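> Dropping the sequence and predicted coords here.
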Amino acid sequence: MSDLGAGFGYLMKGQRWVARHGRWFGFGLLPGLVTLVVYAGALVGLGYGADDLVGWATPFADDWSSPWQGLLRTGLTALVFVFGLFLAVITFTAMTLLVGQPFYESLSEEVDRDEGGEVPESGLSFWRDVWISARDSVRILLRVALYGIILFACGFIPVIGQTVVPAIGFCVSGYFLAEELTAVALQRRGMVLKDRLVLLRGRRMLVLGFGVPLTLAFLVPFVAVFLMPGAVAGATLLARDLVDPAPAPDPEPATGTVGSGAAPAGPGQAG
C-alpha cells in the first residue's frame, strides 16, 4: 500500500515542479488547450446524439410498455455516454501527447536536466519519434478498447455493474494513462513499448497511485489541461526512479564496543 502513496507523491512533485518553473507550465498548456476544444465538441455531440443512437440500436423495444422501454433506453444512453467519457479520458492524453510531442519532450528533458545526472536523448529524428509515439498510442488504445468492451458488457450485471466495474474501469484508465505519460521519458531512454509495460507491471501499485488520481481529476472539465504539464513532469520523475532507483544506504560499519570481548589489535599484537 505504501507504493500507492508514493505514486501519488510523484504526481504532486510534478505539479510542484511546474509551479516553480512558470515558463514551462505555460509552455505545456498549449497542446492541451487545442485538444480540449476538439474533445469538448465531440462529447457535446455524443451527449445530444446518444439517445438517438440507442433508439436506433434497440428497435426491439419500440413496442415495450412504460416504464420498461424508458428504463432500458435511459440506462443504455447513460452507459454509452460513460463509455465515451472513458475513452475520452484515455485518448485525451494520447492525442495531447501526439499534438504536443515537441513541447513535452522539451519539458521532460528540462526536468531531467534540473534533477541532475544524464539527460537521455533518443537519437532519432523528430518525425521518427512522432511515428513511434503514434504507433505505440494506437497499440495502447486497442488494449484500452478491449478492456472497455469487456467492462461495458459487465456493466449490465446487477449491483456489480454499478459498483465494482466502474472501480476497475478507473484502475484500467489510470494504469494506461500513466503508461502514456511515462512514455515521454522512457522512449528517450530507448525503451520500446514491450519493455515499458514490463517495467510498469513490476510496480503496478506505484503506477496506479500515480495514474488513478490523475484519471479522476481529468474527469473535471478543464482540469486535464492545467494538470497536464505537471503530469508530464511527475511522470518523468517517476520514470527516472523506475529505471535507476535510488541506492539503499550502506549499513554502518561495525565498531568495537566496551565489553564485547573483541578489540582491534594494536601494533605488535597480531598473532
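Thanks, I have the structure now.
> make it CA atoms for all contacts and neighbour counts henceforth
Will do.
> In the helix or strand harbouring Gly174, which residues are buried?
For Gly174, the enclosing helix or strand under DSSP states H and E is helix 160-188. Burial within helix 160-188, assessed by neighbour count using 16 or more other C-alpha atoms under 10 Å, is assigned to 161, 165-166, 169-188.
> Second structure follows, compare the two:
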Amino acid sequence: MRDLGVGFRYLLKGQRWVARHGKQYGFGLLPGLITLVLYVGALLVLGLWGADFVGWATPFADDWSSPWLGLFRGLLTVLLFALGLLLSVLTFTAVTLLIGQPFYESLSEKVDRDVSPDGTAPESDLPLWRELWVSGRDSLRIVVRALVWAVLLFALGFVPFLGQTVVPVIGFMVTGFFLTEELTAVALQRRGVELRARLALLRGRRTLVWGFGTPLGLAFLVPFVAVFLMPGAVAGATLMARDLLGEETRETRETGGHGGAGTSETPGTSSRPSPPIGPNAH
C-alpha cells in the first residue's frame, strides 16, 4: 500500500516541476486545448442527439405504455452519455499525446536531463514519422483494451448494488492504469521499451500505478482540468518511469538511494532496461 502514496507523490512532483518551468508548461498546454475542443464538440453532439439515437436503436419499445417507455429510454440515454464520458476520459490522454508528441517528447527529455546525475537523457534514434507511427499504433492497442474494459463495466453497471458501488471503483482503477500507461509511454518509448514490456512493468507495480493514475483520472472528470494537468502529468510519469526501470537520479545519489518520492532506485543502477524487458527493435 506504500506504493499508492509514492505514485501520488510522483503526480505532485510532476506538477511542481512544470510550475518551475513556465515555458515548458505553456507549450505543453497546446495539445490538451486542441483535444479538449474536439471532445467537447463530440459530447455536445451526444447530449443533443443521444435521445434520438436511443429511440432509433430501440424500435421494439415504441408500443410500450407510459411511463415505462420514457423511463427505459431515459435510462439508456443517461447510460449512453456516461459511457461516452468514460471513453472520453480513457482516450483523452492517448489522443492528446498523439497530437502533442513533439511537445511532450521535448518536455520529457528536459525532465530527464534535469534529474539525471550526469545531465543527460535517453534519446530515440527513430525519425519523427516513425515515432508518431509507433505511438499511434501502441495507443490504438491500448484504446482497444480500454474499450473492452469499458463495455464490460458498462454491462456490469446493471447488476444491482454492485453496479452502483464496486463497479465504479473498478472503473476508476482501470482508467488510472491505462492513463499511466499512456503517460509513461512518452519516456519508455524513448528508451526503446515496447508495449508488452511496458505493460509488464506497470502490472508489477499496480499500487504505484493506481496511486498515480486513479487520482488523475478523477481529476480529468472535472471540465478543463485535464488540459492544465497534462504537462505536469507527463513530467511526473517521466519521473515514475525512471523508478520503474531503476534509474538513478541526483536525489537518490545524494541520499544513498533512499530519497525522492520513495523510489526503489539504488546508486549505480544502469539507465537501460533490464534484459527481461528488452529494447524494441523497430
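Perfect, I can see it now. As the structure is a prediction and not an experimental result, all values here were calculated from the model.
> Superposing both, give me the TM-score.
Superposed pair, TM-score by TM-score structural alignment, normalised by the length of the first structure: 0.89. Supporting alignment: 250 aligned residues with a C-alpha RMSD of 1.4 Å.
> how about the helices in the stretch 51-200 of the first structure?
68-99, 101-115, 126-154, 160-188, 193-201 (DSSP state H, counting those that start in this stretch).
> so which of the ones you listed comes closest to Trp24 of the first structure?
helix 101-115 (6.6 Å; C-alpha to C-alpha).
> Hey, what's the angle from that closest one to helix 126-154? Just curious.
100 degrees (axes from the mean of the first three to the mean of the last three C-alpha atoms, to 10 degrees).
> ok, residues contacting helix 101-115 of the first structure?
24, 27-28, 31, 97, 118-120, 130, 184-185, 229, 232-233, 236-237 (C-alpha atoms under 8 Å, 6 or more residues apart in numbering).
> follow-up on the earlier one: counting by contacts, list what the helix holding Gly174 of the first structure packs against.
Where contact means 3 or more C-alpha pairs under 8 Å, 6 or more residues apart in numbering; DSSP states H and E, helix 160-188 of the first structure is packed against helix 68-99, helix 101-115, helix 126-154, helix 193-201, helix 204-218, helix 223-243.
> counterpart of that helix in the second structure, which residues?
Aligned by TM-score structural alignment, helix 160-188 of the first structure falls on residues 162-190 of the second structure.
> Enumerate every residue touching the aligned residue in the second structure for Phe222 of the first structure.
Matched by TM-score structural alignment, Phe222 of the first structure corresponds to Phe224 in the second structure. For Phe224 of the second structure, the contact set (C-alpha under 8 Å, 6+ apart) comprises Leu36.
> Same question for Thr184 of the second structure.
For Thr184 of the second structure, the contacting residues are 234, 237-238, 240-241, by C-alpha under 8 Å, 6+ apart.
> Same question for Tyr147 of the first structure.
Tyr147 of the first structure makes contact with Val172, according to C-alpha under 8 Å, 6+ apart.
> what residue of the second structure matches up with it?
Aligned by TM-score structural alignment, Tyr147 of the first structure pairs with Trp149 of the second structure.
> Looking at the helices and strands packed on helix 160-188 of the first structure, which is nearest to Gly55 of the first structure?
helix 68-99 (7.0 Å).
> and the angle for the closest one with helix 101-115?
Going by the same axes, to 10 degrees, helix 68-99 of the first structure makes 70 degrees with helix 101-115.
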